[in-house]
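Sequence first, then the predicted structure, then my questions.
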Amino acid sequence: MAKRVIVVEDNELNLKLFCDLLRAHDFAVEPVRDGREAVERARAFAPDLVVMDIQMPHVTGYELLVQFKADPALRHIPVMAVTAYAGREDEERLRAAGADAYVSKPITLARFIAAINSLL
C-alpha cells in the first residue's frame, strides 16, 4: 500500500511540483492549498507524512506545526518543513516546535525525496 503524504503549500507551482514528484515515486498525495484546512484534511486523509510550507497567508507553517503536534490524532505524524527562509534560527525554532526535517527552497529533487524517504 502506498504511503500517504499531505502537502500543505499555497504556491500553486510548488504544490504541483511536490505532488507530481511524490506521485512519481508511488506516494498517495493529498494537496492542500490553504493552511486553514490542513488540520481537518489531515484528520480525514490520515497521512504517514506532512510536507508543509512555512510562509503561507492566513496561518503560518509554524502555527500549523504547533497545532499538529498538539493534536492527539496527528502528533505522531512526522512533519517536513519546506521554506525559502533558511536561516539557522528558523530551523532551530521549527525543530523545537516539532518539525522532523527541514528542507530549504529551492529544493533539489534528490534531496527532497531523500528527506521524504528518511522520515518514512
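Looks like it came in fine. Here the structure is a predicted model, which means the values were calculated and not measured.

rest of the way, CA atoms for contacts and neighbours
Fine.

what residue is smack in the middle of the chain?
Compute the mean C-alpha point of the chain, and by CA atoms, centre = their mean the closest residue is Val51, 1.5 Å away.

Does that one belong to a helix, a strand or coil?
The assignment at Val51 comes out as strand when based on DSSP: H, G, I helix; E, B strand; the rest coil.

ok, structure two:
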Amino acid sequence: MTTKVLIVEDDLLNRMFYEAVFQQRGYQLMAVDDGAQVIDAVASFAPDLITMDIHLPHVSGRKLIRQIMRNPQTAHIPILAITAYAGKQDEADIRRAGARGYLAKPLSIERLLEEVDDLLAASAAVPLEASVHH
C-alpha cells in the first residue's frame, strides 16, 4: 500500500522541496497552501502522515493540529510540525497541541526522512482502535 502524505505549506519553494523528497520515496502526495483547506483535505485524502507548517494564512498550524487531534476520525494521523519557530517553548507548545514530530527550519533531507520514518513506524505499530480516543 502506498504511503499517503499531506503537505501543508504556504511557501512554494518549501512545498516543492517536500514534494520532490517524498516523490523519490514513492509516496502519494497532496499539498495545500492555505490553512482553510486543511480539514477538507484531511477528510478527502485520508493521509498516513501530515507535514504541517505552523505559520499559515487564515488559520494557524497549531489550531489545525488541535482540530485534527480532537476528531476521533483523524486523531490517529501523525503530524510532523515543520516551522521556523525554533525555541524550546515553541516546540513544547506545538507538541502540546498534538504534533508527534517537530523539525525547525532550515532542515536537511536526511533529518526530514529520519523523522518521517520514525513517525510512520510508530504509527504502524499502534492499532487503529488504540489510537482513537473514545
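Great, that's in hand. These numbers were taken from a predicted model, which means no experiment stands behind them.

picking up where we left off before, return the residues in contact with the residue nearest to the centre of structure 1.
Shown in contact with Val51 of structure 1 (CA atoms under 8 Å, 6 or more residues apart in numbering): 5-8, 79-82.

and of those residues, the nearest to Glu91 of structure 1?
Closest approach between the contacts of Val51 of structure 1 and Glu91 of structure 1, by CA to CA: Ala81, at 8.8 Å.

packing partners for the helix or strand hosting that closest one?
Here Ala81 of structure 1 sits within strand 79-83, counting by DSSP states H and E. Contact here means 3 or more CA pairs under 8 Å, 6 or more residues apart in numbering; DSSP states H and E; on that basis strand 79-83 of structure 1 packs against strand 49-53, strand 101-104.

Buried ones in the longest helix seen in structure 1, by neighbour count?
Taking DSSP state H as the criterion, structure 1 has its longest helix at helix 12-24. By 16 or more other CA atoms under 10 Å, the buried positions in helix 12-24 of structure 1 come out as 14-15, 18-19, 21-22.

Would you mind getting the average deviation of that helix from structure 2?
Superposing on structure 2 and averaging over aligned pairs (mean CA distance after the TM-score superposition for structure 1), helix 12-24 of structure 1 comes out at 0.7 Å.
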